[in-house]
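> predicted structure and sequence below. I'll ask about it afterward.
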Amino acid sequence: MPAGHRPRHVARRDPRAHWVLFALGLVVLLAGLAFHGYAQGGGGGSGRPGASAPAAAPLSGPFVRADPRGLATRSLPARTVALTFDDGPDPTWTPQVLDVLRRHDVPATFFVVGSKVNADPALTRRIVAEGHDVASHTFTHADLSAAATWRRHLELSLTRTAIAGATGLQAPLFRPPFSSGPGDVTAADLSALRDATDQGQIAVLADLDTNDWRRPGVDAIARAAMPAGGAGAVILLHDGGGDRSQTVAALDRLIPDLQRQGYRFTTVSAALGVPAPSASNGDRLSGIALRWFQSLGAGLSTLMTWLLAVALVLGAGRLAFQVGCAWWHARRRRPPSRGVWAPVSVIVPAFNEAANIRATVLSLVGGDHPSVEVIVVDDGSSDGTADIVERLGLPGVRVVRQRNAGKPAALNTGIAYARSDLLVLVDGDTVFERETIHRLVQPFADPRVGAVSGNAKVANRGRLLGRWQHLEYVIGFNLDRRMYAVLRCMPTIPGAVGAFRRAALLSAGGVPGDTLAEDTDLTMAVHRAGWEVAYAERAIAWTEAPETLSQLWRQRYRWGYGTMQAMWKHRSAGGRLGRRALPYLAVFQVLLPLAAPAVDVFAVYGLFFLPASQLAAGWLLLLLLQAATAAYALRLDGESLRPLWSLPFQQIVYRQIMYLVVVQAAVTALLGSRLRWHRMTRTGAAAALVGEPVTRRPVP
């Protein structure tokens, strides 16, 4: 990738408002997903896990309302029954229950779950249209006796809003989930009932609990629903929360039996004389908005589930394909080399490279290739870079000074001065190993090869950030290069270590200066000119990586933006570049990174609303797959496996930074902004390699 030179690209505008929109989008996504997860918390049944002691003074009737002296209760008169159904509306069972009620011309009261009302408002409207009550059963079927006060208020408020949006009516009646008869009310239940009645709601318990949610059989349900001695009764049944086929069948038997015994059927609102009033326009609009937001959350959840599945499949497939190509690249039989001993010209564009330039030049002239000239093009440095090189007084090393014009211009100047037909382009902060130049030019034995990529390694890997970049270079960049070499579609020769035939450079039009990733741009142009691009994995160069997050951000921002420029510039390319490399770059370096923040938000959502064991197992499985791939890549590159301990932290922290860099670069590109060329501050880390052996364990 390009080294830092003064900007030739002048910033017209610096996009910052997009971060506000980006953050807002992620907040909306997380809020929608979280609301969907909250709304999916519904259950069913009237039984509550664990036994609780009843209150010291149990209630005397099923209808409970607020009273200045406490809670007032009331019961139904004799031979009067109110059929009540909990946990709906259910798209399968509620219509069947309604059909039975209509066939027998019997009204009932449906205690609905607010989230299910939002999921099927038309069915809720049918309940009202056929003369039945719609009442509240909380928004998520929450156990209010165990909930905090704010949660109780939220559950009831959301349910009233949902009912108003679906039916245009208020919902004064309420039944707490997991409730049963007045005599079974616990102290915690009383607290929840007081909270509800203080909000103006009338609580409705049950005289007869059929326990139909246990599916005890049609006969057992019908018997449990039969009042004793002609007493009035509120009968508790369920039209949602599970298989309610027994309830439907029992209802068809129970209603005729009660009618033969002279029972009158009523709704709870009619029995209490409190018909549901019309909701205000504001409440209706709030209900509609709530329903839309819940639908948005459900849609986002579905979309993110598919996106996550696609990302995992593509990611796992990419790792497997990379490893397969790397294995093939490492073991394929290479034809005997005739050996390339032709003279080589090494061009070093340098702008303020005083920290490393001495080490760079010494490593270039100290190699084992027999004929090497080094041309250092000083691109208007102000730190004495050219003077350092001249004071070395090395034979075969020339310094060319020019006014600052940018790295591409400096490279083209060096190419014009070079005497050889084989040209090695090197960044000014790079240190070569002794054999690097000779190994780098060996693929030119094939006359079809016009350019060769070397193997760039991170020199300053002592700190955590450097270690993460080291893993990225070895696992990402070099595995990709092995894959590209097998597919014969290498899109980028790194600026730190690359070689070109002069003929290939001329046919590509020289080093381009209209993108910020001139190395990617040039490599693609070489492909389009009909040349092959090879990978010499044993040609190792040590380069200095950013030492701080801000430097890393600026460097990768420039790389990402420049790569997008190059992809757009060469979008009409055919051949292997157009069919293989460009789609691969588009998917794995642009589209998936752009989608990654949303996937990470989905992962945060999953921590709270998905099974923790499944989430942890999936993450560990993916991490193990990445670790195995990383270990193989490190072994191929002759590197120690010790840095693998930092891989989990790299996935959690470093990966997010890289994704955000792609977002920033994409926004910059879409807005048509011109990005200024940020120069990285050099620390001399690569120079520290000179004076000690720089040859590591041989790369296989």
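Everything's here; your move.

> contacts and neighbour counts: CA atoms only from here.
Will do.

> once you drop chain neighbours, what's closest to Arg102?
With sequence-adjacent residues excluded and distances taken as CA to CA, 6 or more residues apart in numbering, Arg102 is closest to Glu130, at 7.7 Å.

> tell me the spacing between the one you found and Asp99.
For Glu130, the distance to Asp99 (CA to CA, to the nearest Å) stands at 10 Å.

> check Leu625 too.
55 Å.

> what about Gly131, how many neighbours?
Look at Gly131: counted by other CA atoms under 10 Å, it has 15 neighbours.

> list the contacts of it.
The neighbourhood of Gly131, defined by CA atoms under 8 Å, 6 or more residues apart in numbering, consists of Pro107.

> okay, pairing it with this:
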Amino acid sequence: MARHVARRDPRAHWLLLLLGLVALLAALSFNGLVTNVRGGSGPAQTPTAPAPKQVSAAGPVLRLDGPTPVTRRLAPRTLALTFDDGPDPRWTPQVLDVLRRHHARATFFVVGARVNEHPELVRRILAEGHEIGSHTFTHADVGNMPGWRAKAELAWTRNAIAGATGREVTLFRPPFSSTPAALTRPLYDALRDAAGSGHVAVLADRDARDWERPGVPAIVRAATPQGGAGAAVLMHDGGGDRSQTVAALDQLLPRLAQAGYRFTTVSEGIGAPASMLPAGAGARLSGIAVRWAQTGAGWLASAMNLLLGVALVLGVARLGVQVVCAQLHVRRVRRPRRRRPVVGAPVSVIVPAYNEAANIAATVRSLVASAYPTLEVIVVDDGSSDGTAEIVERMRLRGVRVIRQANAGKPAALNTGIRAARADLLVLVDGDTVFQPDTLHRLVQGFADPRVGAISGNTKVANRRRLLGRWQHLEYVIGFNLDRRMYDVLECMPTIPGAIGAFRREVLLAVGGVPADTLAEDTDLTMKVLRAGWRVVYEERAIAWTEAPSSLRQLWRQRYRWCYGTLQAMWKHRHALGEPGAGGKLGRRGLPYLTVFQVVLPLAAPAVDVFALYGLLFLPWSKLVLAWVGLLLLQGFTAAYALRLDRERFGPLWALPFQQLVYRQVMYLVVVQSVVTAVIGNRLRWQRMARTGEAAALAPPAPVR
């Protein structure tokens, strides 16, 4: 009806939202990669073709950057202890303590993600004279992944070490590797690719298999070379419980020292120059940036887990409060403590109408057919161009008046009807709404309580045959009517719907009539009534059938206006927070509830959906399915309970799972759009819904009066 001119159309926020969600998914995915780091050795893939014989039968150190592989072995009675999968805050310090106690040096092949988590341990390894090599960034099987990913794993690890220590590494041990004899062709090809970026591959002569935890004696036997031969021994200082490794190391070192062994690094053991070189400024800065990114991604994932936890707690608490309040409301309405006098005072029904030709006849007929002794119906035609007024006039029904005015908006039409009304009880009805015969009688009975200034009826969706209609039907029953029962009990009803609401005339005059400075005039008016000190209640048995949007575009336009108008009304009545009486109940109960459940949580919903996608990629599907089914059952219980309270069939429940895939996203994107519109200061135009007349089928024939 009212038309406000938009100053600018805020569309850049959709691009910003999309980029933000992509960035969030990228950060969460990065966190998923680094937190799913595993440990241990052994093959990670099904056996494939072996590596060339000149490599599989050679020494453990492989230089593959030339046309012919170059391999090296350790000198006799030289032991290069190597430790994979660290640094670990528990086991790496214990391994270092044992090495220092026995004056032994070793080589640590570190995982880049763990370097970023514990850079101080890497610096301690170097400070105590040990050597560091790369073990990829996420303990990934480089022989079973695309080449770009393998290069990224090596580059990230090299930068992580550079950022933590100022040194670059050249030694590289692939995860899930063992001795040269166990080298597969895919892994050999991956090592050749790694050689192209300056890496020297280091395998092992002896695999202690300590990751299997076979017992300390077995680890000592597996790590002991035969006949005084030199060896590179594969052990682990991270990736699991390494208590047996520490104990075995404490036995192995003195035993081999007595046999004349010296314990050194891989590079010294083969007589090669130092493998660690000073890192350039670019590598150090890249390493620091990756560490910050990993830390930030971890914080973000923790924040998302906290958000989900808070949302779940709030959702369960909301359900608990709704159920308790609904039960109290049922007892109070259906089993009142004392019988109140029947209200039969004259009623004026005001119907603002703008281009309502599809439904206006059905609306008026249903009102005239009401089982109520004295009423008048005032149809205020707000400049319609489709013959709405003429349709009503041709019906020639007793007690029905038509008032024409130039288009001025719904609030102005309502105020015109209020001024023209003769009764002291006024019912405001939308032009697409159909009443049941007993609706009007039930609606006004609450006025027997002199404290009640306004009453909300029970709005139901008439056009619910299609999927979109069923979704809206469930929303009306669950999200609107279940909430209204709670609001009634807590005495903080924020909205009487425009489709069906009753008011005392004195109340409307006292608050200045229907306000026109927000797009949610029904919410604005209800809040004004509460702040004026009156009670606002809900009558579940006063049923009005209304036509809901029949397309996603119409739904978007309607809910956009509702949400934006509600934000306007909430801001307008924010001072109710500090008021006493009914206004204070609105401010300290109703407004926080609206803020949390209609603004804050919907704004967070896109991030929650991204987190769900992250879960599909990185979390066990069994847990995800269990969580999804659990939430769906909770929603199903809520929906079934609300349907039972409203005496509705349970048939539409089948549409509930699909509602989470489309309808929910539309609703939270509406909130995003509304908040952005409000923040940047745009004024939203009135968005009128196209009527199809489906609600008219519910109207009874009008009696002759």
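Alright, I've got the coordinates. Source: prediction; values computed, not measured.

> quick check: TM-score for this pair?
The TM-score (TM-score structural alignment, normalised by the length of structure 1) is 0.95; 688 aligned residues with a CA RMSD of 1.9 Å.

> the longest strand in structure 2 is where?
Across structure 2, the longest stretch assigned as strand under DSSP state E is strand 535-546.

> host element of the residue most central in space within structure 1?
By CA atoms, centre = their mean, structure 1 has its centre lying nearest to Val599, at 1.6 Å. When elements are assigned from DSSP states H and E, Val599 of structure 1 belongs to helix 592-609.

> how about Arg125 of structure 1?
Here Arg125 of structure 1 is covered by helix 121-129, with elements defined by DSSP H and E.

> and what of Ala499 of structure 1?
In this assignment (DSSP H and E), Ala499 of structure 1 forms part of strand 498-501.

> what range in structure 2 matches that strand?
The alignment of strand 498-501 of structure 1 onto structure 2 (TM-score structural alignment) spans residues 501-504.

> neighbours of the counterpart of Trp619 of structure 1 in structure 2, how many?
Alignment note: Trp619 of structure 1 maps to Trp628 in structure 2; criterion TM-score structural alignment. Residues near Trp628 of structure 2, counting by other CA under 10 Å, number 14.

> again with Arg340 of structure 2
By other CA under 10 Å, the residues close to Arg340 of structure 2 number 12.

> Asn355 of structure 2 contacts Ala389, doesn't it?
No - in this structure Asn355 of structure 2 lies outside contact range of Ala389 using CA atoms under 8 Å: 9.0 Å.

> list the contacts of the match of strand 498-501 of structure 1.
Under CA under 8 Å, 6+ apart, the answer for stretch 501-504 of structure 2 is 424-429, 443-444, 453-457.

> rerun that using 7 Å as the cut-off
Asp424, Leu425, Leu426, Val427, Leu428, Val429, Val444, Gly453, Ala454, Ile455, Ser456, Gly457 (CA atoms under 7 Å, 6 or more residues apart in numbering).

> looking at the residues you listed, which are in strands?
Under the assignment DSSP E, the contacts of stretch 501-504 of structure 2 contribute Leu425, Leu426, Val427, Leu428, Gly453, Ala454, Ile455, Ser456, Gly457 to strands.

> distance of the corresponding residue of structure 1 for the fourth one relative to Ser507 of structure 1?
Residue mapping for Leu428 of structure 2 onto structure 1 gives Leu425, with TM-score structural alignment as the criterion. In this structure, Leu425 of structure 1 and Ser507 of structure 1 are 17 Å apart, going by CA to CA.

> higher neighbour count, these two?
Comparing Leu425 of structure 1 with Ser507 by other CA under 10 Å, the one with more neighbours is Leu425, at 23 against 16.

> which residue is the nearest non-sequential neighbour of that one?
Using CA to CA, 6+ apart and skipping the chain neighbours, the partner closest in space to Leu425 of structure 1 is Ile347 (5.1 Å).

> what's the neighbour count on the one you found?
Using other CA under 10 Å, Ile347 of structure 1 is surrounded by 27 other residues.

> ok, it - contacts?
Contacts of Ile347 of structure 1 by CA under 7 Å, 6+ apart are Val374, Ile375, Val376, Leu411, Gly414, Val424, Leu425, Val426.

> of all those, which comes closest to Phe110 of structure 1?
Nearest to Phe110 of structure 1 among the contacts of Ile347 of structure 1 is Val426, at 77.0 Å by CA to CA.

> number of nearby residues for that closest one?
Residues lying near Val426 of structure 1 (other CA under 10 Å) number 27.

> if I pick the aligned partner of Phe30 of structure 2 in structure 1, what's in contact with it?
Under the alignment (TM-score structural alignment), Phe30 of structure 2 pairs with Phe35 of structure 1. Counting by CA under 7 Å, 6+ apart, Phe35 of structure 1 touches Gln294, Gly297.

> counterpart of Phe109 of structure 2 in structure 1?
Aligning on TM-score structural alignment places Phe109 of structure 2 opposite Phe111 in structure 1.

> do Asp609 of structure 2 as well
So, by TM-score structural alignment, Asp609 of structure 2 is matched to Asp600.

> by residue count, tell me the biggest helix in structure 2.
Counting by DSSP state H, the longest helix found in structure 2 is helix 281-334.

> which elements pack onto that helix?
Counting contacts by 3 or more CA pairs under 7 Å, 6 or more residues apart in numbering; DSSP states H and E, helix 281-334 of structure 2 is packed against helix 12-35, helix 147-165, helix 483-490.

> mean per-residue distance, the longest one versus structure 1.
Relative to the matching residues in structure 1, helix 12-35 of structure 2 has an average distance of 1.1 Å after the fit, by mean CA distance after the TM-score superposition for structure 1.

> can you point out the buried residues in that helix?
Judged by neighbour count (16 or more other CA atoms under 10 Å), helix 12-35 of structure 2 contains these buried residues: Leu21, Leu24, Leu25, Ala27, Leu28, Ser29, Asn31, Gly32, Leu33, Val34.

> so it versus helix 601-618, what angle?
40 degrees (axes from the mean of the first three to the mean of the last three CA atoms, to 10 degrees).

> after helix 12-35 of structure 2, which helix or strand is next?
That would be, after helix 12-35 of structure 2 and using DSSP H and E, helix 53-56.

> packing partners of that following helix?
Partner elements for helix 53-56 of structure 2 (3+ CA pairs under 7 Å, 6+ apart): none found.

> contacts for it?
With contact meaning CA under 7 Å, 6+ apart, helix 53-56 of structure 2 is reached by Pro180, Ala181, Leu183.

> tell me where the stretch 101-250 of structure 2 has strands.
106-110, 131-134, 167-168, 171-172, 200-202, 206-207, 231-236 (DSSP state E, counting those that start in this stretch).

> re earlier: residue contacts, the match of Leu428 of structure 2?
Val346, Ile347, Val348, Gly495, Val497, Gly498, Ala499.
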